[in-house]
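>>> Sharing a model prediction with you, sequence too.
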Amino acid sequence: MPYFTSKNTSLYYEQRGQGPVLVFISPPGLGCTAFEQQHPLEDQFQVVSFDPRGNGRSECGEAADGTIKQWTEDIYALVSHLGADQVILCGYSFGGLPAQEFAYRYPEKTKALVLISSFPKVRTFMLAGKFRLGIWSTYENLLGTLGKGLAFSHTKKQDQQERIEKNIENSDPGVMEQMYLNGLHYDSTGLLPHITCPALTIFGSNDVFVKKHQHDFQSRLPNMRNVHIQGKVHQLPTRAAGEVNAIIRNFVNNDVYADISQNVY
């Protein structure tokens, strides 16, 4: 299995295809298992995903390293390991936080930013409740129960459900707790005006967790497009994989290497 090293910590990653590099970043626990249905993009792109530190098959490092900034440094280590000049970051939900931080801190390495069901800060009751449920699950040693819930909500495919459950069960409770706590209080709204690469946000029209956050991006993030997938909820990489893949292809082919002249599709 392939691994890269960040801060003396061995982290698991998967790499498929050739071409422009898409780095997919998951919420805590899911890791590579969240993006199995993005594998068809390998016919045009280099599709890369990884298990964050302390998650799934990756080592923990220090317990205090479950922070957004360390997560960002791990992504930088992965990009360096790949030997990529620039990458297109694809952050899903919570995974959009380190993606935004990376785009701000390493603009020279960021070709474009794709945010799927994501947000710059937790500011709704529903999203805060989801974070607190994650924190409570680590307190009570209920990662197995959390894994079953997340697996069921993400996919009907039993084999993928089993891989999601296993990845979460194998995650370190201390690092998961630190991730949720750090994310609950993280705020990237001040960074957004400084992210000038082409950007795309994708939301499900029925997403009760983060749809309202689209306005944060629209008001602060330059050079962005916003896409709604009608009738879909939060778990877009698995529940609307075909639509997500097509939107990413269109964005990269028509916008990343061209001037953006509109705000929405």
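That came through, no problem. Given the structure is predicted, the values throughout are model-derived calculations rather than measurements.

>>> can we go C-alpha only for contacts and neighbour counts from here?
Noted.

>>> How about the contacts made by Phe94?
Under the criterion of C-alpha atoms under 8 Å, 6 or more residues apart in numbering, the contact list for Phe94 reads 26-28, 118-119, 183.

>>> Please flag which of those sit within helices.
Here DSSP state H is the test, and the contacts of Phe94 give Gly183 as lying in helices.

>>> quick one: which of the contacts of Phe94 is nearest Ala241?
For the contacts of Phe94, the residue nearest Ala241 by C-alpha to C-alpha is Ser26; the value is 14.5 Å.

>>> Report the buried members of the contacts of Phe94.
Buried by 16 or more other C-alpha atoms under 10 Å: 26-28, 118-119, 183, out of the contacts of Phe94.

>>> Am I right that Phe4 sits in a strand?
Yes: counting by DSSP: H, G, I helix; E, B strand; the rest coil, Phe4 is located in a strand.

>>> which stretches of this protein form strands?
3-6, 9-16, 21-25, 46-50, 87-92, 110-116, 199-204, 224-229 (DSSP state E).

>>> counting contacts, what elements does the last one pack onto?
Okay, so that is strand 224-229. strand 199-204, helix 214-220 (3 or more C-alpha pairs under 8 Å, 6 or more residues apart in numbering; DSSP states H and E).

>>> Residues touching the shortest one, excluding its own?
By that I understand strand 199-204. Taking C-alpha under 8 Å, 6+ apart as the rule, strand 199-204 contacts 112-118, 210-211, 214, 217, 221-234, 236, 244, 251.

>>> out of these, which are buried?
Neighbour counting with 16+ other C-alpha under 10 Å marks 112-118, 210-211, 214, 217, 221-229, 233-234, 236, 244, 251 as buried within the contacts of strand 199-204.

>>> count of residues packed around the residue nearest to Glu177 when sequence neighbours are not counted?
Leaving out its chain neighbours, the residue that sits closest to Glu177 by C-alpha to C-alpha, 6 or more residues apart in numbering is Ile135, at 5.3 Å. For Ile135, the count of nearby residues is 22 (other C-alpha atoms under 10 Å).

>>> hold the first one in mind and look at this next one:
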Amino acid sequence: MPYTFVEHSVPLYYETIGSGTPIVFVHPPGMGSVTFHRQRELSSSFQVVTYDLRGNGKSGKGNKPITMDVLASDLHELFNHLELKEAIVCGYSNGGSIAQHFALQYPHQVKALVLIGGFSEVCTPLLYGEFFIGIYAVKWHGIPILANVLGNSHGITKEEQQMLADYVRLCDRQRLYEMYVTGLHYRSTDRLHELRCPILLIYGSRDYYVHTYGRIFQQHAHDVRIVYVDGARHQIPTKHHKELNLIIRSYFS
């Protein structure tokens, strides 16, 4: 299995397939790289890179508490290990916050930023609620329940639901708790004007509670395009993978 070591001692699990322009996918806390298993078909046009955040999936948890700087540094080290000078960075949900912070910290390595259901801060009641549910589920040893919820909500088939749920169960409880708390308090809105790369926002047309954030990006960033996936809610990488992969191909091939 392919690993690189960040900070010299923390194993970071990754997979890479295909050739061409690199596109690196960043998953939300808990879900792991398997979130993007249906994006592997993009390997006919891109070098597709997926990885497990530290404390998630098959990656080590390390000794440092989770911060956005730590997560961005991990991704930077993965870029260096794979000798990626520049890539499209695609973050899903709160993985999009990590992608944004990486783009702000290492702008020369980001060709474009793709955010699926992305947000620059948590400032709406429904999104607050989503985070608090995750925080308290983890705090009160509810990872098995959280795993089933995430698996069932994202999977199309029973097998896919089980695969996703099993992967969530691999998480380190402390690191997952820290990721939820960090994500809740992260705010990049005041720095969006610093981003010089193109930003592609992809939202489900029925994912109403994050539509507000598209307007925030348009107000603060320079080069923003928004695409709505008809009939979709939040779970675009799995349940609307055909549309997502077509959008990525149409914008970047």
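Sure thing, it's come through. Predicted model only: the values in this text are computed from it and were never measured.

>>> Once they're superposed, tell me the TM-score.
Remark: TM-score between the superposed chains equals 0.97 [TM-score structural alignment, normalised by the length of structure 2]; 252 aligned residues with a C-alpha RMSD of 1.0 Å.

>>> returning to that earlier point: of the strands of structure 1, which is nearest Asp172 of structure 1?
Checked against C-alpha to C-alpha, the stretch from those lying closest is strand 9-16, at 13.4 Å.

>>> Mind listing what's buried along the closest one?
Under 16+ other C-alpha under 10 Å, the buried positions of strand 9-16 of structure 1 are 9-13, 15-16.

>>> got JSON lines for those residues, with distance to Ala34 of structure 1 too?
Output for the buried residues of strand 9-16 of structure 1, formatted as JSON lines (distance: C-alpha to C-alpha, whole Å):
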{"residue": "Thr9", "distance to Ala34 of structure 1": "22"}
{"residue": "Ser10", "distance to Ala34 of structure 1": "20"}
{"residue": "Leu11", "distance to Ala34 of structure 1": "16"}
{"residue": "Tyr12", "distance to Ala34 of structure 1": "14"}
{"residue": "Tyr13", "distance to Ala34 of structure 1": "13"}
{"residue": "Gln15", "distance to Ala34 of structure 1": "14"}
{"residue": "Arg16", "distance to Ala34 of structure 1": "15"}
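
>>> out of those, who's nearest Gly56 of structure 1?
Tyr12 (8.3 Å).

>>> Distance-wise, check the closest one relative to Thr238 of structure 1.
21 Å (C-alpha to C-alpha, to the nearest Å).

>>> Then Gly54 of structure 1?
23 Å.

>>> the more surrounded of the two?
Gly54 (28 against 21).

>>> what residues are up against the residue lying closest to the more buried one once chain neighbours are set aside?
In space, Gly54 of structure 1 comes closest to Cys60 once its chain neighbours are excluded; the distance is 3.8 Å by C-alpha to C-alpha, 6+ apart. By C-alpha under 8 Å, 6+ apart, the residues touching Cys60 of structure 1 are 9, 53-54, 172, 175.

>>> Same question for Asn55 of structure 1.
28-31, 167-168, 170-172, 175-176.

>>> quick one: contacts for the aligned partner of Leu78 of structure 2 in structure 1?
The equivalent of Leu78 of structure 2 in structure 1 is Leu78 (alignment by TM-score structural alignment). Leu78 of structure 1 makes contacts with 4-6, as judged by C-alpha under 8 Å, 6+ apart.

>>> a markdown table for these, including distance to Val48 of structure 1?
Formatted as a markdown table, the contacts of Leu78 of structure 1 follow (distance: C-alpha to C-alpha, whole Å):
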| residue | distance to Val48 of structure 1 |
| --- | --- |
| Phe4 | 12 |
| Thr5 | 15 |
| Ser6 | 16 |
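
>>> tell me which of these is nearest to His194 of structure 1?
Using C-alpha to C-alpha, Ser6 comes nearest to His194 of structure 1 of the contacts of Leu78 of structure 1, at 26.2 Å.

>>> Might one say that the residue nearest to Glu177 of structure 1 is in contact with Asn182?
No: taking contacts as C-alpha atoms under 8 Å, Ile135 of structure 1 lies outside contact range of Asn182: 10.5 Å.

>>> Quick one: distance of stretch 85-102 of structure 2 to the chain centre.
6 Å (C-alpha atoms, centre = their mean, to the nearest Å).

>>> I meant to write stretch 214-232 of structure 2 there.
Its chain's C-alpha centre and that of stretch 214-232 of structure 2 lie 17 Å apart, by C-alpha atoms, centre = their mean.

>>> how far does that stretch stretch from start to finish?
By C-alpha to C-alpha, the extent of stretch 214-232 of structure 2 from end to end equals 16 Å.

>>> Work out which residue lies at the spatial centre of structure 2.
Gly95 (2.6 Å; C-alpha atoms, centre = their mean).

>>> Run through the residues that contact that residue.
26-29.

>>> The closest residue to it other than its chain neighbours: what's it in contact with?
Using C-alpha to C-alpha, 6+ apart and skipping the chain neighbours, the partner closest in space to Gly95 of structure 2 is Pro28 (4.2 Å). Residues in contact with Pro28 of structure 2 (C-alpha under 8 Å, 6+ apart) are 91-96.

>>> Which pair of these spans the longest distance?
Gly91 and Asn94 (7.4 Å).

>>> Can you check which residues contact both of the two?
Listed as contacting both Gly91 of structure 2 and Asn94 by C-alpha under 8 Å, 6+ apart are 27-28, 118.

>>> Considering those, which is situated nearest to Arg40 of structure 2?
Checking the shared contacts of Gly91 and Asn94 of structure 2 against Arg40 of structure 2 with C-alpha to C-alpha, the nearest one is His27 at 14.1 Å.

>>> what residue of structure 1 matches up with the closest one?
In structure 1, His27 of structure 2 lands on Ser26 (TM-score structural alignment).

>>> In this structure its match contacts Leu89, no?
No: using C-alpha under 8 Å, Ser26 of structure 1 is not in contact with Leu89, being 11.1 Å away.

>>> My guess is His222 of structure 2 contacts Ile216. True?
No: when contacts are counted by C-alpha under 8 Å, His222 of structure 2 is not listed as touching Ile216 (11.5 Å).

>>> Give me the mean deviation of stretch 129-138 of structure 2 from structure 1.
Once fitted to structure 1, stretch 129-138 of structure 2 is off its aligned match by 0.8 Å on average (mean C-alpha distance after the TM-score superposition for structure 1).

>>> so where is that stretch in structure 1?
Residue span in structure 1 matched to stretch 129-138 of structure 2, by TM-score structural alignment: 129-138.

>>> So for the matching stretch, what gets flagged as buried?
Neighbour-count burial for stretch 129-138 of structure 1 [16+ other C-alpha under 10 Å]: 131, 134-138.

>>> The residue located most distally from the centre of structure 2 and Ala99 of structure 2: what is the separation?
Distance to the chain centre peaks in structure 2 at Trp140, reaching 24.4 Å (criterion: C-alpha atoms, centre = their mean). Taking C-alpha to C-alpha as the measure, Trp140 of structure 2 falls 29 Å from Ala99 of structure 2.
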